[in-house]
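Novice: Here is the input, now give the coordinates:
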Amino acid sequence: MKTSTILKWITGGLEALLGIPFLGGLLILSLAWTPLYILLALHIITLIFSIRENQNKHGSILGIITSCIGWIPFVGMVMHIITAVFLLIDAHKSEQIKA
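Specialist: Now for the predicted structure:
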């Protein structure tokens, strides 16, 4: 399995966690927005690996945007859910292509 695929599964799962109503917001607020900074870094790293491995980059780019606007209530929640869906579908498709 390629590194970018593994990173997409990880970032997609974290985005899904932050997209859970109230729980995601509670995590972000209680940790002083640190999860957004960590996910921003992970999305940038995933984007770099996706470019190197010639994989789909859309989920990582959307994740970078989401990390930048994720502090806005409700908008952030919806963006986290959308980004999680994009990343998880992309990771699944990457595995199917290899098989």
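Novice: switch to C-alpha atoms for all contacts and neighbour counts from now on
Specialist: Will do.
Novice: From the contact counts, what lies against the top helix by length along the chain?
Specialist: Taking DSSP state H as the criterion, the chain has its longest helix at helix 75-98. Where contact means 3 or more C-alpha pairs under 8 Å, 6 or more residues apart in numbering; DSSP states H and E, helix 75-98 is packed against helix 3-18, helix 58-69.
Novice: Proceed likewise with the subsequent sequence, for comparison:
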Amino acid sequence: MKSSTALKWVTGGLEAFLAIPILGGSIVIGFGYAPLGIMLILHIVTLLFSIREGQKFHGSVWGIVTSCLAWIFLLGWLLHTITAILLFIDAFSSGKNEREFVS
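Specialist: This next block holds a predicted model:
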């Protein structure tokens, strides 16, 4: 499994966790919005690995946007949800392409 694929699964899972109503928002606010900064860094790292490995990077770009705008009530939930879905799709399709080359 490529590094970018693993990072997409991890960041997608974290985004999905932050998209849980009330719980995700409580964690973000409770830690002084630090989780958004951490996610921004993770999405940038994932983007760089994806570009370097020639993989799709749409989810990572959405993640960067999400990290910058998620402090806005309800918009944050929507963006976390969309980003998680896109990252999971990117990770799944990247892993699928890797399996096709191995066969």
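Novice: TM-score them against each other, please.
Specialist: Once superposed, chain against chain, the TM-score is 0.99 (TM-score structural alignment, normalised by the length of the first structure); 99 aligned residues with a C-alpha RMSD of 0.4 Å.
Novice: about what we covered before: and the longest helix of the first structure, what's buried?
Specialist: 76-91, 94 (16 or more other C-alpha atoms under 10 Å).
Novice: cool, stretch 39-52 of the second structure as well?
Specialist: Buried, per 16+ other C-alpha under 10 Å, within stretch 39-52 of the second structure: M39, L40, L42, H43, T46, L47, F49, S50.
Novice: okay, the residues you listed in TSV with distance to I64 of the second structure and secondary structure next?
Specialist: Putting these into TSV (distance: C-alpha to C-alpha, whole Å; DSSP: H, G, I helix; E, B strand; the rest coil) gives the following:
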residue	distance to I64 of the second structure	secondary structure
M39	8	helix
L40	5	helix
L42	9	helix
H43	6	helix
T46	10	helix
L47	9	helix
F49	14	helix
S50	14	helix
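Novice: JSON lines for the residues you listed, including distance to S3 of the second structure?
Specialist: Listed next are those as JSON lines, based on distance: C-alpha to C-alpha, whole Å:
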{"residue": "M39", "distance to S3 of the second structure": "17"}
{"residue": "L40", "distance to S3 of the second structure": "17"}
{"residue": "L42", "distance to S3 of the second structure": "12"}
{"residue": "H43", "distance to S3 of the second structure": "13"}
{"residue": "T46", "distance to S3 of the second structure": "8"}
{"residue": "L47", "distance to S3 of the second structure": "11"}
{"residue": "F49", "distance to S3 of the second structure": "7"}
{"residue": "S50", "distance to S3 of the second structure": "8"}
